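> got a sequence here, can you build the structure:
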Amino acid sequence: MRGDPDSCGIWAPCLTHDGEKFWLVYTDVKRKDGSFKDAHNYIVSSPTIEGPWSDPVYANSSGFDPSLFHDNDGKKWFVNMLIDHRARPRVFAGIVLQEFDPSAGQLVGPRKNIFFGTALDLVEGPHLYKRNGWYYLLTAEGGTGYGHACTLARSRDIWGPYDVHPQQHILSSKDHPHAALQRAGHGDIVETPDGNTYLVHLTGRPTTQERRCVLGRETAIQEAYWEDDWLYVKNGPVPSLFVDLPAARDDGPYWAEKKYTFTDKLHKDFQWLRTPETDRIFALEDSKLTLFGRESIGSWFEQSLVARRQEHFSYDAETVVDFSPEDERQFAGLTADRALGRATRASHHVV
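Below is the predicted model of the structure:
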């Protein structure tokens, strides 16, 4: 992943289980700007969620947001959005379907564009399901901004044609600028053991009149129900901010102060970019996190960055740093988006 630009890399991993093993499909996006997109799709599998995971199987590079559907006849179907750099008529040209042969480790047979999307455009994020003899195709449309939506279609044949839901978009805030949850779309459906249905989806919670979502993309869940073999979101299509769930909510750890010590293992809250070779960028020794000076903070190749995600609209962060620069091109410290929070002291011991 060295050289993957910001906002590229791994997109939209989709995890499924076929009754025997787990399957994970994902895209490694190498370039997203310009006429051409470099988006490589892979498939891995494992007998358990903890692994060991297989080596990646290359699927295709025709688009992104892949998912794998396991039909009840044993066949596996791979779907992804299709990119057409010619824009004939759209760059987001539809959803393509092709069979995956796990024994051969490759896509086989014909490939067909089964859904071109609605007038909202930018169709992506496909997921296939089967229920009561219907094949359902859930997609995202409108882009991941304020025009985002979940679009549902169905067909008696996996190859289509797919008829669009009576509402077209079963979830969206695009026509409701004052809704608490905005940018809602790109969903997935889950049915619980007790027979209830829920929709999980991307969203954002703007905090200012400029509609900035300082927490970035978040995941929300909505109650849903079936009527006339169509799925509807409860009180939808606008997403609800508060939803009744069978799970209990525990706010204690969420609001509790967090303190980190750097002993023999980096806490799971922390992440880094683009490389599994952690010994090139940091080490844990003498109860310190030591970062090895590499490239600048904006590098696409090798930067000494250990970070954690922001979880609150407002926060304070502080740490202790031991750093003795010998050149004005040497930097170290605690970094945060200026709009996200207040960082009060520098953070890292850099060698």
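> use CA for all of it now, contacts and neighbours both
Will do.
> hang on, isn't residue 169 packed against residue 239?
No - contact between residue 169 and residue 239 fails when scored by Cα atoms under 8 Å: they sit 11.7 Å apart.
> where do the strands sit along the stretch 201-350 of the chain?
Taking DSSP state E, counting those that start in this stretch, the strands of the stretch 201-350 of the chain run over residues 218-227, 230-233, 270-271, 282-285, 288-291, 307-308, 316-317, 342-343, 349-350.
> out of the ones you listed, which comes closest to residue 2?
strand 270-271 (15.4 Å; Cα to Cα).
> so which elements touch that closest one?
The contact analysis (3 or more Cα pairs under 8 Å, 6 or more residues apart in numbering; DSSP states H and E) places strand 270-271 against strand 307-308.
> ok, and what's touching the strand it packs on?
269, 270, 271, 272 (Cα atoms under 8 Å, 6 or more residues apart in numbering).
> can you list the residues you listed in CSV and add neighbour count and distance to residue 96?
Shown next, in CSV, are the contacts of strand 307-308 (neighbours: other Cα atoms under 10 Å; distance: Cα to Cα, whole Å):
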residue, neighbour count, distance to residue 96
269, 9, 36
270, 11, 36
271, 12, 34
272, 15, 33
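> could you identify the most distant pair in those?
269 and 272 (10.5 Å).
> and residue 255, how many neighbours?
10 (other Cα atoms under 10 Å).
> for the nearest residue to residue 319 once chain neighbours are set aside, which residues are in contact?
Once flanking residues are discounted, residue 319 sits nearest to residue 347: 4.8 Å by Cα to Cα, 6 or more residues apart in numbering. Contacts for residue 347 (Cα under 8 Å, 6+ apart) come out as 318, 319, 320, 321, 332, 333, 334.
> one more to put side by side:
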Amino acid sequence: MTQLIQNPVLTGFSPDASIIRVGDDYYMATSTFEWFPGVQIHHSRDMVHWRLLAYPLTRTSQLDLRGIPSSGGIWAPALSYDQGVFYLIYTVMAGRKGVFKDLRNFLVTATDIQGPWSEPVFLNGSGFDPFLFHDTDGRKWLFNMQWDFRKNHTRFGGIVMQEYDPAEERLTGPIRSIYKGTAIGVTEAPMVYKRNGYYYLLVAEGGTGINHAATLARSRHLEGPYETDPNYPLLTTHPYLDHPLQQSGHSSLVETQQGEWYMAHICARMLPGTRMNPLGRETSIQACRWTEEGWLELAHGSKLPALTVPAPALEPHPFSPMPAKDDFDAAELGLQYQTLRVPAEESWLSLRERPGYLRMRGRESLVSWHRQSLVARRIQHFQCVTETCVEFEPEHFMQMAGIVCYYDEADYYYLRITHDELRGKCIGVVRSQQGQYDEYIAHEISAAGWEQHYLRAVIDDRSLNFYASPDGREWKVIGPTLDMGALSDEYGGKLGFTGGMVGLCAQDLNGTDKHADFDYFLYEETKEKTKEKTKG
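As a prediction, this is how the structure comes out:
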């Protein structure tokens, strides 16, 4: 029986996939933006089943995100392999507002996909979405889009290329502008492939919203001139706003062991009846075929992405699912977690001080770009429950800890334990919506005498509800029903690029490092049963 690829294959905030095959193994690198460690690497043996395998950028010498704006940081990593070496090219976006883009493009290498990865080599800063092409003659070439901030100029100034000298570890020779794109505009994310005497240039166009698309061009010479596929674009959901895989575009290609071709691409699933996508931009895979004229098209004969795709003729290779509940018994954080901008260091986060617990020391507020104590994972389902149990004894309103549903410093919901000089220890909900902070004071409850604080967040499509319990059996609703749509890329015109995260955090704005001990963290896809369990 033929296996089917069920799209999206990477759910929840996993955009800009760069896919490669090395022997019988398939790898995809995706963007992580302001979250640390940098760049997720997913692995598969059959392109149906995928697992999170590694993060290449694990040291601040490779990636320093302190002070990086939200939706800055790691943009569009490009993974490649040549002569026993893995190459990873990535952009660090330090400034993204206004006409300027303050960015630096880097290269790291490794002989094992799981590392260790090298210290970074600086390449250039002319534009983002870099890609390293290894030609058959042994020469290597860097491609990226050219950013143009000048008045009366198109911001996306086309695709440029320059040779990379691996012995000198630097770019060398002239910079050539090779492709200006099509009438769709916003040409970026170049990927280059060589087949049957042609160099194929795959680019993203139309921006990351509803006009997003993938376009193919080709040339007999690497430096061009490139002709565009007369039947462009190769992939798009424009103008079909009801298609379940919206914003499809930014893509990369891979050839299987049997010569089949597949394309990994960005996509977004919207909440029913809205243009909001709190799961963020995800990754899907499409089967492709080459035409007699030497152009590529989707195998099902449409420009629209398919939800189910015939898988390659490979043996099924499922992986063991990640347990829903993490009891924090391991010596290190699981791969599902990331921290915000800074590494998980023993100075503020410990799995050793109290075995079986995650001890987190409170630091700066949820709006900080520097020293937050926040550990989170991706929200991957429209219906899910997350839960924790925390021991925490705040002494001041400046000390807080709890569970947070977070997009960025402007948009989040926080179920937190704190202390008020009049009400004592209490549990309540705070929110920030488009940067406007608010507290649901009327919904707060007293936690006097509670030794443990069970906290729960239940997500049901657009609805988010928080609950608390002193014993994990009898739950109280805390706060009103909240709008998950606010944790979306384009909510309020923010034009972000990440997705909803849920996690654990602590703050001590007095600077006294008050700690909270989290006993476990549970994340589970749910349906109606969760609503029944949390009634009352």
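> superpose the two chains and report the TM-score.
Overlay of the two chains. TM-score (TM-score structural alignment, normalised by the length of the first structure): 0.94; 349 aligned residues with a Cα RMSD of 2.0 Å.
> can you tell which of the strands of the stretch 201-350 of the first structure is closest to residue 88 of the first structure?
Closest to residue 88 of the first structure of the strands of the stretch 201-350 of the first structure is strand 230-233 (Cα to Cα; 31.1 Å).
> mean per-residue distance, that closest one to the second structure?
Here strand 230-233 of the first structure, set against the second structure after superposition, deviates by a mean of 0.7 Å using mean Cα distance after the TM-score superposition for the first structure.
> so what touches that strand?
Residues contacting strand 230-233 of the first structure (Cα under 8 Å, 6+ apart): 165, 170, 171, 199, 222, 223, 224, 225, 226, 239.
> tell me, it lands on which residues of the second structure?
Aligned by TM-score structural alignment, strand 230-233 of the first structure falls on residues 295-298 of the second structure.
> go through the contacts of strand 307-308 of the first structure and name the one nearest residue 62 of the first structure.
residue 272 (28.3 Å).
> how close does the counterpart of the closest one in the second structure get to residue 156 of the second structure?
Using TM-score structural alignment, the partner of residue 272 of the first structure in the second structure is residue 339. To residue 156 of the second structure, residue 339 of the second structure is 32 Å away according to Cα to Cα, to the nearest Å.
> over to residue 195 of the second structure?
Residue 195 of the second structure sits 27 Å away from residue 156 of the second structure, taking Cα to Cα as the criterion.
> repeat for residue 384 of the second structure
From residue 384 of the second structure to residue 156 of the second structure the distance is 39 Å (Cα to Cα).
> got a winner among the contacts of strand 230-233 of the first structure for most neighbours?
Tallying neighbours with other Cα under 10 Å puts residue 171 at the head of these, with 28 neighbours.
> which residue in the second structure aligns with that residue?
That one, residue 171 of the first structure, aligns with residue 235 by TM-score structural alignment.
> who's in contact with its match?
213, 214, 215, 248, 249, 298, 303, 304, 305.
> any idea which element whichever residue in the second structure pairs up with residue 125 of the first structure lies in?
Residue pairing (TM-score structural alignment): residue 125 of the first structure is matched to residue 189 of the second structure. Residue 189 of the second structure belongs to strand 188-195 when assigned by DSSP states H and E.
> check residue 138 of the second structure too.
Under DSSP H and E, no helix or strand contains residue 138 of the second structure.
> that one corresponds to which position in the first structure?
Checking TM-score structural alignment: residue 138 of the second structure goes with residue 74.
> burial measure for its match, as a count.
Neighbours of residue 74 of the first structure under the rule other Cα under 10 Å: 8.
> with residue 315 of the first structure instead?
Residue 315 of the first structure sits with 12 neighbouring residues when counted by other Cα under 10 Å.
> now do the contacts for it.
Neighbour list for residue 315 of the first structure: 341, 342 [criterion: Cα under 8 Å, 6+ apart].
> which one is the alignment partner in the second structure of it nearest to, not counting chain neighbours?
Matched by TM-score structural alignment, residue 315 of the first structure corresponds to residue 384 in the second structure. Take residue 384 of the second structure and drop its neighbours on the chain: the residue closest to it by Cα to Cα, 6+ apart is residue 525, 4.1 Å away.
> contact partners for that neighbour?
Contact analysis of residue 525 of the second structure by Cα under 8 Å, 6+ apart lists 381, 383, 384, 385.
> isn't the second one right next to residue 459, touching?
Yes - distance between residue 383 of the second structure and residue 459: 5.3 Å, which falls inside the contact criterion (Cα under 8 Å).
> among those two, which residue is more densely surrounded?
residue 459 (27 against 19).
> tell me the secondary structure at that one.
Counting by DSSP: H, G, I helix; E, B strand; the rest coil, the backbone at residue 459 of the second structure sits in strand.
> nice, that's everything, thank you.
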